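In: Mind folding the following:
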Amino acid sequence: MTITQNYLERLELNQLTELAKFVVEENFNHHCENVSAKEIISDTQEVYDEELNYFKDSEIFVAKDFSGNIQGSIRVIKWDYKTKLPLQKIFNIDPLSYNYSQKASPVWHIGRFATKKDVKDKTLFRKLMVCAIAPICEQKDGVVFAECDSKLLRIMNLLGIKAEVIGASINYLGSETIPIAMNYAGLEEFYYNNKSLVTSQSINKMSNQTFQNKQYEYHVC
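Out: Okay, the predicted model is just below:
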C-alpha cells in the first residue's frame, strides 16, 4: 500500500541545501531529459546562495511524506526594497515600475514552487499556494511578483488565480518562465475557496499556532 498523505512544515535555515537540491532536480525532472551532474551541482549552489540571501525576509513551506522526503515547496519574500529580487536579476524588471507597486504598500515575491513529478496529492499545489499568498490576502494590500513556468501559469488560471504577464518569457532552470504580477483582487477567489485545505493541525509541530515571520503575521484557518 502506498501512503500518499503529506504534512506541511516551515523550512529552517539548516534545510536550505535540501530545498535547493529538490527545486533544481524536480525542475529538470519535469522539463529536461539530459542534464549533466555538473549542471545540477552548479544550479543547486546558485539556488542555495540566493535563498540564503533572502532567508531573513522569507518563509519557506514544504510538504513532506512520512519518511521526511520533500514532495513540494514554495517560498514567499516580503521585499525590503533593497535586496535584488529574482524579477530584477532574471528579467531586469523594476518592481516599483509596476502599476500596483507603491512604497507605502508591501511588495512580495513568490518562488521556488516545485513538486515531485509523481506526486499523488492532487491538492498539494493549492495547499502550498495558500501558505504563500496568505499574508497578501489577509492584508488585502500590496502586489506579489513571481517567475512562473508556462504550464503552471495555465493551471493557476484554471484554478481562479488572476495573474498579469509583465514581460517576455525566458528559459530558466529548464523551462519556459514568465514574469507575472498579482494583487489581492486576483488572488481572493482562490484563497477563500481553498484556505480550508490548510489548518493549524496540518502544520508539523505547529498546532494552534499563528503563522509568523520576522516582519509580518498572518493566519491560515
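
In: make it CA atoms for all contacts and neighbour counts henceforth
Out: Fine.

In: Provide the secondary structure category for the residue nearest the centre of the chain.
Out: In the chain, the residue lying closest to the centroid (Cα atoms, centre = their mean) is residue 74, at 3.0 Å. Three-state assignment for residue 74 (DSSP: H, G, I helix; E, B strand; the rest coil): strand.

In: Can you name the element that comes right after the longest helix belonging to the chain?
Out: For the chain, the longest helix by residue count, based on DSSP state H, is helix 37-54. With elements assigned by DSSP states H and E, the helix or strand that comes after helix 37-54 is strand 58-64.

In: list the contacts for the residue nearest to the residue nearest to the centre of the chain when sequence neighbours are not counted?
Out: Nearest residue to residue 74, sequence neighbours excluded (Cα to Cα, 6 or more residues apart in numbering): residue 113, at 4.3 Å. Contacts here follow Cα atoms under 8 Å, 6 or more residues apart in numbering; on that basis residue 113 touches 23, 72-75.

In: go on, residue 32?
Out: Counting by Cα under 8 Å, 6+ apart, residue 32 has contacts 174-175.

In: Flag every buried residue along stretch 117-131.
Out: Buried positions in stretch 117-131, judged by neighbour count with 16 or more other Cα atoms under 10 Å: 124-131.

In: and the residue lying closest to residue 54 once chain neighbours are set aside, which of the three is it?
Out: Distance criterion Cα to Cα, 6+ apart; nearest residue to residue 54, sequence neighbours excluded, is residue 77 at 7.2 Å. Here residue 77 is recorded as strand under three-state DSSP.

In: structure for this one too, so we can compare:
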Amino acid sequence: MNKINILKSNDDYKRLAKFIINENYSHHQPDDKFSELKIQLLYNEELSYKRNSTVYAIEDYHHDLIGTIRVLKWNYLDTLPIEKIFQINPLHFLEENSQANIWHIGRFAIKKNQGILPLKKLITLAISKVCDNKGNIAFAECDARLLKILFLMDINPKVIGNPKHHLGSETFPILLTYEDLERFLFKNKYLINSDNEELFFCHQHGKNRVLEQNNTNYSFA
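Out: Below you'll find the predicted structure:
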C-alpha cells in the first residue's frame, strides 16, 4: 500500500535530494557516479525555498520514496531554477498589471516501472495549487521524455527556450498556463477529490498522510 506524504523536516529534504539525484542519473546516465556534492547543492536549494513550497512524495510501506514533486509559489525575491539554468526572467511572461501568481514546479522524479498513476497523482496535486487563482502561470525544467508525456496528457506546455544538459539529460524550459493546467485538473481531480478534506487538514495542521492508493503496473515511458 502506497501513500502520499508532504515532506516537512530537514531529514525529509535530505531524502528528497538523494532521491532526485539518484533517480535522474539512474534514468539517464546509469554509470554516473553518485555525487554527494550534487545532493548537498540540491538540498541547500530546496531548504531555501521551503517556506513557500510544498513537496509531495509517494512512499511505500517501508517509507522508501517512489515519486516526488515540489510546487513553489514565487515570492519575487528568490532566484528560480529557470533563471539560474536558462537565464529566463519569469516576469516577462506575466501580463501587465496582472494580479496572478507565478509558480515553479520541480523535483519531479519517479522510480522505474511504477506505472502512469503515480505520475498523474503527483502532477494533479501540484497543479491543484497553481490553479488556486485564475491567470496563474507556472514554470518548470522538463527533460525530453517527460515533455512528450505532458503533451500526451493534453497539458500542452510551451517551450520557451533552447534545451540544456541538466541533471543527466536534455532539459527544456517550459511555461504552463492556467488554461492548460485547469483543463488537466478538471479531467483528473477525481484522483485527489476523495481526500480533499484530509489534504486540507494536512496543509493547515501539519498532518503527514494525505491519501492511500494501490499502484498499477502500467508502463511509465
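
In: rewinding a little: please, a PyMOL command that selects the buried ones among the contacts of residue 113 of the first structure?
Out: Buried members of the contacts of residue 113 of the first structure, defined by 16+ other Cα under 10 Å, are picked up in PyMOL with:
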select buried, resi 23+72+73+74+75
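
In: between the contacts of residue 113 of the first structure, which is nearest residue 6 of the first structure?
Out: Relative to residue 6 of the first structure, the closest of the contacts of residue 113 of the first structure is residue 72; by Cα to Cα it sits at 9.3 Å.

In: that older thread, which residues touch the equivalent of the residue nearest to residue 54 of the first structure over in the second structure?
Out: Under the alignment by TM-score structural alignment, residue 77 of the first structure pairs with residue 72 in the second structure. Taking Cα under 8 Å, 6+ apart, we find residue 72 of the second structure in contact with 49, 52-54, 103-105.

In: for residue 119 of the second structure, same thing?
Out: Applying Cα under 8 Å, 6+ apart, the residues near residue 119 of the second structure are 67, 110.

In: swap the cut-off to 10 Å and go again
Out: When contacts are counted by Cα atoms under 10 Å, 6 or more residues apart in numbering, residue 119 of the second structure touches 58, 67-69, 108-110, 149, 220.

In: That one matches what in the first structure?
Out: By TM-score structural alignment, residue 119 of the second structure lines up with residue 125.

In: average distance between the host helix or strand of that match and the second structure?
Out: Using DSSP H and E, the element containing residue 125 of the first structure is helix 124-139. With mean Cα distance after the TM-score superposition for the first structure, helix 124-139 of the first structure departs from the second structure by a mean of 1.1 Å once superposed.

In: what angle sits between that helix and strand 58-64?
Out: Using axes from the mean of the first three to the mean of the last three Cα atoms, to 10 degrees, the direction of helix 124-139 of the first structure lies 150 degrees away from that of strand 58-64.

In: three-state assignment of the residue mapped onto residue 108 of the second structure from the first structure?
Out: Under the alignment by TM-score structural alignment, residue 108 of the second structure pairs with residue 113 in the first structure. Under three-state DSSP, the three-state class of residue 113 of the first structure is strand.

In: Could you do the one 5 residues further on as well?
Out: Recorded secondary structure, residue 118 of the first structure: coil (three-state DSSP).

In: Tell me how far it lies from residue 149 of the first structure.
Out: 18 Å (Cα to Cα, to the nearest Å).

In: still on that earlier bit, mind picking the two most distant members of the contacts of residue 119 of the second structure?
Out: Longest distance between any two of the contacts of residue 119 of the second structure is 19.4 Å, between 58 and 149; criterion Cα to Cα.

In: ok, these two, which is more surrounded?
Out: Comparing residue 58 of the second structure with residue 149 by neighbour count (other Cα atoms under 10 Å), the higher total belongs to residue 58, at 26 against 16.

In: Contacts only, for the counterpart of that one in the first structure.
Out: Under the alignment (TM-score structural alignment), residue 58 of the second structure pairs with residue 63 of the first structure. Contacts for residue 63 of the first structure (Cα under 10 Å, 6+ apart) come out as 5-11, 69-74, 115, 124-125, 127-128, 203-204.

In: Report the aligned residue range of the first structure for stretch 157-164 of the second structure.
Out: Counting by TM-score structural alignment, stretch 157-164 of the second structure corresponds to 163-170 in the first structure.

In: what's the first-to-last distance across that stretch?
Out: Rule used - Cα to Cα; the end-to-end distance of stretch 163-170 of the first structure is 17 Å.

In: Flag every buried residue along that stretch.
Out: Result for stretch 163-170 of the first structure [16+ other Cα under 10 Å]: buried residues 163, 165, 169-170.
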